[in-house]
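In: Return atomic coordinates for the entry below.
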Amino acid sequence: MRFAGGEVAVGSYEEAGVSIDAGNRAAALMRAAVESTHGPGVVPLPGGFAGLYRLSGYREPVLASTVDGVGTKVLVADELGRYTSLGADIVNHCANDVLATGARPLIFLDYVASGRLIPEVVAGIVSGAAEACRELGVALVGGETAEMPDLYGSALDVVGACLGVCERGELVTGELVRAGDAVLGLASSGLHTNGYTLARRVLADAGVGYGDTWRGLGRTVGEEYLEPHRAYVRQIEALRREVEVRGMAHVTGGGLVENLPRALGGLGARLRAGSWEEPPVFAMIRELGGIPEDEMRRVFNLGVGFCVVVGAAEAGRALKILHGTGCKAWHIGEVVENGGTVEFA
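Out: The predicted model follows:
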């Protein structure tokens, strides 16, 4: 159909750039994976406009919620054509944020937006999220898939929201932290989901490709960059059953320097540089980019993905429990009275 002036009229939503059929196909491809995360707490509501969850067994429940995205890590996945790990990234990132409050993650919702919806790509991301949810005992109760060519162009965005719950008395606020307490660091799996704008720029400027290798990595740079964000839910649950945990921090953007003080109730920390194992990917980035150590510490986790604060006398037992869960962990420093800052010795 043409107007008198010769301009082509847009006759459908698909011709304008959005495919309803592709969205429906994506939903069909991911349905089984999503439903596989549903336990007895999920209230069935076919065709509902929101996910429902039955909350029971709590005397004074407190809800904890968070929302975050995987950022420019999606550009690495796009370059390599491998997207499934992004689902685990966003589930584990959000679950760790909820965990740091003292709550247990219960439900998760995803948001995948793109300029052009490819059902298999979206289904792969959501299937990866569902697998991560099953491992953590979290219900994937809903989500949104959006196709917006005018906004995203060829880009992809992956976002998630998580809701958890605990008794009011189980909250970990940092109020119990005292000078002299031990700071324990739990091993990260690598970059997790932070610092990718710098990490990608370093490779580009140095002429290093995702298919290249680097000493110590044991795999390609691309495989290292796509390593999923590690979750700590099972490990912290095991620890809290045996030891009083006074503070917790998820080490994301800002590194130990900015995230650890948030868990210390106004106190600070003195950390022993070199007291934990740093994955070789950080040495690669440091060397290729000529990045100063202060900047590395402000951008990356440098091998510590989560911190817990326990009484000094409990440090050894706490480490034994964490090691028993299969988690590498180290006594990396102590709490000190230095006004909410982190020092490195």
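
In: rest of the way, CA atoms for contacts and neighbours
Out: Noted.

In: Can you list the residue ranges for strands in the stretch 51-200 of the chain?
Out: Across the stretch 51-200 of the chain, reading from the start of the chain, the strands by DSSP state E, counting those that start in this stretch fall at 52-53, 61-69, 104-114, 139-147, 156-167, 182-187.

In: run this one through as well so I can compare:
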Amino acid sequence: MDDNKKITYADAGVDVNRGYQSVAKIKAHAASTFNKNVLQGLGSFGGFYSLDGENGDVLVAGTDGVGTKLKYAFLSGRNDTVGIDCVAMCVNDIVCQGAKPLLFLDYIATGRINPDVVADVVKGVADGCNQAGCALVGGETAEMPSMYGAGEYDLAGFSVGIVKRDKIINGQTITPGCALVGLASSGLHSNGFSLVRRLLGEDVEKLDADKSLGRSLLDAILTPTRIYVKNVLALAAEFDILGLANITGGGFIENIPRIFPDGVGCKVDVKSFPRPDIFGLLAEKSRLSDAELYNTFNMGIGMVAAVRADAADSFVKRANAIGEKAYIIGETVSGNGVIL
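Out: All right, here's what the predicted structure looks like:
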């Protein structure tokens, strides 16, 4: 690897523009299925389906996978935590709408079923469901010879939550001058791993022996995604949370503006919260700018809440008291997008 060459997400084989183009092309197909119970289309952190008219219960659904983080799991034989990632990627989206996750289903596909590996994976899924307070009510395991390499599998999930219509958190009341509070991530979470693998390689024995970050680099890579559900719901019961953004693929740059009305942007102080060492290592190896890093990784913040400025200090204090690491990381402003 040329130490002077910038290594981007596109260099790792991921072109985010293709993803944006795909969403644009499929929106009309999805919209053709909507009925009066669908409250909004694609583009938020969950899909809404009203059960009881204007003031009743609303279901919020989300689906996602673990992505190429799975490579490190099956190369190392550590398959018992990626299920937590799978649950987290779904329920952290659902809770952004103020919804309590009710149930979860998983899907595991592989070329040849290894019962011990499947059991380890589902153990992780169950652990994640317990952290989120939802029930693992079913799933599917598919054996598809020749579709996957030896020892490889894919893992995805689907979750449904519920919220009263008048309690939905949707960002519509966010105005310039609100505070942004960040809740610390547990590390990489489960996005950007095509670039991570390009930068750090896939020699799991070498990564396990590397203690340059004070622990095994493989341990840091496989640390499961933090699940925020219970604490976010507790905070929502005490504070008026105006908007919530799950910081996954697209980092700060893509995800935070998703909760803002038109004409509202934000300023984020990247020095207002600690950046875990794993991101410093990736920054060094990739030579990416801050704007590029914060458009790919969570950089140490896994969830962002918009609250009124006069409530921010109390919100942070309470979040810290119940087990989160919370920081005031910025404010909303007139305009669009994210200013770092």
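
In: Minimum distance to residue 206 of the first structure: which of the strands of the stretch 51-200 of the first structure has it?
Out: strand 156-167 (25.4 Å; Cα to Cα).

In: just to revisit the earlier point, of the strands of the stretch 51-200 of the first structure, which stretch is the most buried?
Out: Mean neighbour counts were taken over those using mean count of other Cα atoms under 10 Å, and the top value, a mean of 25, falls to strand 182-187.

In: compared with the second structure, how much does that strand deviate?
Out: For strand 182-187 of the first structure, the mean deviation from the second structure after alignment is 0.3 Å (mean Cα distance after the TM-score superposition for the first structure).

In: chain center to that strand: distance?
Out: 18 Å (Cα atoms, centre = their mean, to the nearest Å).

In: So what touches it?
Out: Contacting residues not belonging to strand 182-187 of the first structure are listed as 269, 276-277, 303-312, 315, 319, 327-335 [Cα atoms under 8 Å, 6 or more residues apart in numbering].

In: can you name the residues of the second structure that it overlays?
Out: The aligned range for strand 182-187 of the first structure in the second structure is 179-184, by TM-score structural alignment.

In: now the helices for the stretch 101-250 of the first structure?
Out: Remark: helices of the stretch 101-250 of the first structure, listed N- to C-terminal, are 119-136, 149-152, 196-206, 221-225, 233-240; assignment by DSSP state H, counting those that start in this stretch.

In: I'd like the distance between the residue nearest the centre of the first structure and residue 105 of the first structure.
Out: For the first structure, the residue sitting closest to the mean C-alpha position, by Cα atoms, centre = their mean, is residue 93 at 1.7 Å. Counting by Cα to Cα, to the nearest Å, the gap from residue 93 of the first structure to residue 105 of the first structure is 11 Å.

In: same check, this time on residue 236 of the first structure
Out: 12 Å.

In: cool, and residue 186 of the first structure?
Out: In this structure, residue 186 of the first structure and residue 105 of the first structure are 19 Å apart, going by Cα to Cα.

In: got it, and residue 151 of the first structure?
Out: Plainly put, residue 151 of the first structure is 32 Å away from residue 105 of the first structure if you go by Cα to Cα.

In: before we move on, what about residue 191 of the first structure?
Out: Using Cα to Cα, we find residue 191 of the first structure at a distance of 22 Å from residue 105 of the first structure.

In: so what corresponds to residue 160 of the first structure in the second structure?
Out: Pairing criterion TM-score structural alignment: the partner of residue 160 of the first structure within the second structure is identified as residue 157.

In: So its match is in contact with residue 61, correct?
Out: No: contact between residue 157 of the second structure and residue 61 fails when scored by Cα atoms under 8 Å: they sit 10.9 Å apart.

In: Map the residue nearest to the centre of the first structure across to the second structure for me.
Out: Aligned by TM-score structural alignment, residue 93 of the first structure pairs with residue 89 of the second structure.

In: Against residue 206 of the second structure, how distant is the closest residue to its match other than its chain neighbours?
Out: Distances taken as Cα to Cα, 6 or more residues apart in numbering put residue 64 closest to residue 89 of the second structure, at 6.0 Å, once the chain neighbours are dropped. When distance is defined by Cα to Cα, residue 64 of the second structure is 30 Å away from residue 206 of the second structure.

In: quick one: what's aligned to residue 70 of the second structure in the first structure?
Out: With TM-score structural alignment as the criterion, residue 70 of the second structure lines up with residue 74 in the first structure.

In: Residue 248 of the second structure too?
Out: For residue 248 of the second structure, the equivalent position in the first structure is taken to be residue 252, counting by TM-score structural alignment.

In: Using the three-state scheme, assign its match.
Out: Local secondary structure at residue 252 of the first structure is given as coil here, using DSSP: H, G, I helix; E, B strand; the rest coil.

In: Tell me how far it lies from residue 330 of the first structure.
Out: 18 Å.

In: more crowded one of the two?
Out: residue 252 (25 against 22; other Cα atoms under 10 Å).

In: just wondering, since we're on the more buried one, how far is it from residue 147 of the first structure?
Out: Look at residue 252 of the first structure and residue 147 of the first structure: by Cα to Cα, they are 29 Å apart.

In: try residue 335 of the first structure
Out: If you measure residue 335 of the first structure against residue 147 of the first structure using Cα to Cα, the figure is 48 Å.

In: Next: residue 256 of the first structure.
Out: On the measure of Cα to Cα, residue 256 of the first structure and residue 147 of the first structure end up 37 Å apart.
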